[in-house]
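Participant: Next comes the sequence, and after it the predicted model I'd like to discuss.
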Amino acid sequence: MTSFAETLRRDNAALWERASSHPFTVELGDGTLADAVMRRYLVQDYQFIFTLTSMAGYGVAKAPTMAGKALLSGFLAALTSAENTYFLRSFDDLGVPAADRTAPDLHPVARSFIQAMADAGAQGSYAEILATLLPAEWIYLDWGLRQAGKAPPRFVHREWIDLHANPAFRAFVQGLRQELDTLAPTLSAADQTRVAARFRTMVELEVAFFDAMYRG
């Protein structure tokens, strides 16, 4: 029997594949991604990460079990340590000015991403937070694993892949899936509809974000 999380992924299969095999990710793995594209992406994504951290914090507060709280607490620790350090080192390497690190002009897609996460965190249920977080992280695991064997020479490319293609991150995504699958039987039809809508929105935004950052 197909799990609830897997059903949500399959319902968005075409968009999912566009995100996971996007030219941005392929060129990242090949080490051929232009610095201007990588710089634009990281500047916008860092603002996304800031709100993502807040949403995960809401998830810790709303999780009904200690296992769920521990899962998201571990994710918060990674976001605010190794991943944050990667961004700062990459900004230095790519010559990103201070203003663009802290208060850049946001692309409309980045604004939509931030709004979706902020709303899920503050207004959504625990299941809705999971449905917002899971597709974002699962897609990154998917494309990361596809590019993992390439080992591009520059750290700004290689380490971004490594952060999303390692056993710990894989276990985290699996944990999110299990959390959502465990909750699924307790959700009403209306709850499931809201969860599915948040999931699809995030998949749509992943595709739109890669498109926007790649094309400029």
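Facilitator: On my side now, so go ahead. Numbers count the residues shown, from 1 in each chain.

Participant: Could you use CA atoms for every contact and neighbour count after this?
Facilitator: Noted.

Participant: Relative to residue 121, how far out is the residue positioned nearest the centre of the chain?
Facilitator: The chain has residue 136 as the residue nearest its centroid, 3.3 Å off, counting by CA atoms, centre = their mean. Counting by CA to CA, to the nearest Å, the separation of residue 136 from residue 121 is 15 Å.

Participant: same check, this time on residue 35
Facilitator: 33 Å.

Participant: So those two - more neighbours on which side?
Facilitator: Set residue 35 next to residue 121 and count neighbours by other CA atoms under 10 Å: residue 121 wins out with 27 against 13.

Participant: so how many other residues sit close to residue 157?
Facilitator: 21.

Participant: can you give me the helices for the protein?
Facilitator: Along the chain, the stretches classed as helices by DSSP state H are 4-11, 13-20, 23-30, 35-62, 66-78, 84-94, 98-102, 108-123, 126-147, 155-162, 167-183, 189-215.

Participant: Could you look over these and pick the most buried one?
Facilitator: Ranked by mean neighbour count under mean count of other CA atoms under 10 Å, the helices of the chain are led by helix 126-147, which reaches a mean of 23.

Participant: before we go on, here's another structure to hold up against the first:
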Amino acid sequence: MLNTASYANYKVTHSDETFTDWLVKSAKGSWSRAIAHPFTSEVGNDTISTAAFTRYLIEDYHYVQDLASALGFLIAKAPNMASKARLSEFAHQLTSNEIGYFHRTFIELGIAPEVYESTKPNSVTRSIGATLLSTAGKGHYVDGMATLLASEWIYREWGHREASKPRPGRAYLAEWISFLATDEFGEFIDWLKKEIDTIGEEERVKRQNEISESFTHMCELEGEFFDMVS
């Protein structure tokens, strides 16, 4: 039986693996459920209903606003200029390219600004935003980073998987898959992992477990988010 009770225990039999590898193993089913959720393959297979993807897009639009605010906290707490710059680059991409995608797709789907701006996010979307803002704003830098990693890494995993298939016929689905599979996004995920590995491995056992709890909780919420919009 895999012993993930602590990072130290895990390293006894997995000496070549990292702190973020342990976070994934500790998350167990919640990580796998989010990545393999039927919603993700339906997007890649072009079988998702327009209504479901519209719900997803509106909810995700509100999530991105909370994510942008959480990045502000993380930029302020980052330990050096290199880390501040890397997070700032991601925040710029999020608030320009990604928001641009949302606006173009809303137009294509016939969703007026007054609709997507005034729609109240679902309770799960609010929980995801609150978790990001709480860990990034009130917690330690590494707690916020672990929560961010869980959310973004899940998207990278399923997006990269779906990108290995023929692209969906609907252009807005194909563009979303292509975005998740870009080298730039993959490089950002790799940087997040390295940042968290460096800090997490040096933390005390209690703190490591707290970081793991934050990571797992976000994985659980992501699975619930896909349930909600499907």
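Facilitator: Cool, the structure landed. Because the structure is a prediction, the values reported are computed rather than measured.

Participant: circling back: which residue packs closest to the aligned residue in the second structure for the residue nearest to the centre of the first structure, ignoring adjacent ones?
Facilitator: Aligning on TM-score structural alignment places residue 136 of the first structure opposite residue 151 in the second structure. Computed as CA to CA, 6 or more residues apart in numbering, the closest residue to residue 151 of the second structure that is not its neighbour in sequence is residue 218, at 6.5 Å.

Participant: List the residues that contact the equivalent of the one you found over in the first structure.
Facilitator: Mapped onto the first structure by TM-score structural alignment, residue 218 of the second structure lines up with residue 202. Neighbour list for residue 202 of the first structure: 113, 116, 132, 135-136 [criterion: CA atoms under 8 Å, 6 or more residues apart in numbering].

Participant: Need the nearest residue in space to residue 223 of the second structure, chain neighbours excluded.
Facilitator: Counting by CA to CA, 6+ apart, residue 223 of the second structure lies nearest to residue 34, which is 4.3 Å off, once chain neighbours are set aside.

Participant: doesn't residue 154 make contact with that neighbour?
Facilitator: Yes - in this structure, residue 34 of the second structure is within contact of residue 154 by CA atoms under 8 Å, at 6.9 Å.

Participant: list residues touching both of these two?
Facilitator: In contact with both residue 34 of the second structure and residue 154: residue 219, using CA under 8 Å, 6+ apart.

Participant: Trace residue 95 of the first structure over to the second structure, please.
Facilitator: Per TM-score structural alignment, residue 95 of the first structure is aligned with residue 110.

Participant: Show the contacting residues for its match.
Facilitator: Residue 110 of the second structure touches nothing, counting by CA under 8 Å, 6+ apart.

Participant: quick one: it and residue 170 of the second structure, what's the gap?
Facilitator: In terms of CA to CA, residue 110 of the second structure sits 15 Å off from residue 170 of the second structure.

Participant: repeat for residue 209 of the second structure
Facilitator: Using CA to CA, residue 209 of the second structure is found at 43 Å from residue 170 of the second structure.

Participant: do residue 192 of the second structure as well
Facilitator: For residue 192 of the second structure, the distance to residue 170 of the second structure - CA to CA - is 31 Å.

Participant: Then residue 21 of the second structure?
Facilitator: In terms of CA to CA, residue 21 of the second structure sits 35 Å off from residue 170 of the second structure.

Participant: Ok, residue 117 of the second structure next?
Facilitator: Distance, residue 117 of the second structure to residue 170 of the second structure, by CA to CA: 24 Å.

Participant: got it, and residue 195 of the second structure?
Facilitator: In terms of CA to CA, residue 195 of the second structure sits 36 Å off from residue 170 of the second structure.

Participant: Residue 109 of the second structure too?
Facilitator: Counting by CA to CA - residue 109 of the second structure and residue 170 of the second structure are separated by 11 Å.

Participant: next one: residue 73 of the second structure
Facilitator: For residue 73 of the second structure, the distance to residue 170 of the second structure equals 36 Å [CA to CA].

Participant: for residue 163 of the second structure, same thing?
Facilitator: 14 Å.

Participant: repeat for residue 162 of the second structure
Facilitator: Taken as CA to CA, the span from residue 162 of the second structure to residue 170 of the second structure is 14 Å.

Participant: neighbour-wise, which of residue 163 and residue 170 of the second structure wins?
Facilitator: Using other CA under 10 Å, the more surrounded residue of residue 163 of the second structure and residue 170 is residue 163, with 19 against 10.

Participant: What residue in the first structure is paired with the more buried one?
Facilitator: Per TM-score structural alignment, the equivalent position to residue 163 of the second structure in the first structure is residue 148.

Participant: In the second structure, what residue corresponds to residue 212 of the first structure?
Facilitator: Match for residue 212 of the first structure (TM-score structural alignment): residue 228.

Participant: now residue 125 of the first structure
Facilitator: In the second structure, residue 125 of the first structure lands on residue 140 (TM-score structural alignment).

Participant: same question, residue 177 of the first structure
Facilitator: Using TM-score structural alignment, residue 177 of the first structure pairs with residue 193 in the second structure.
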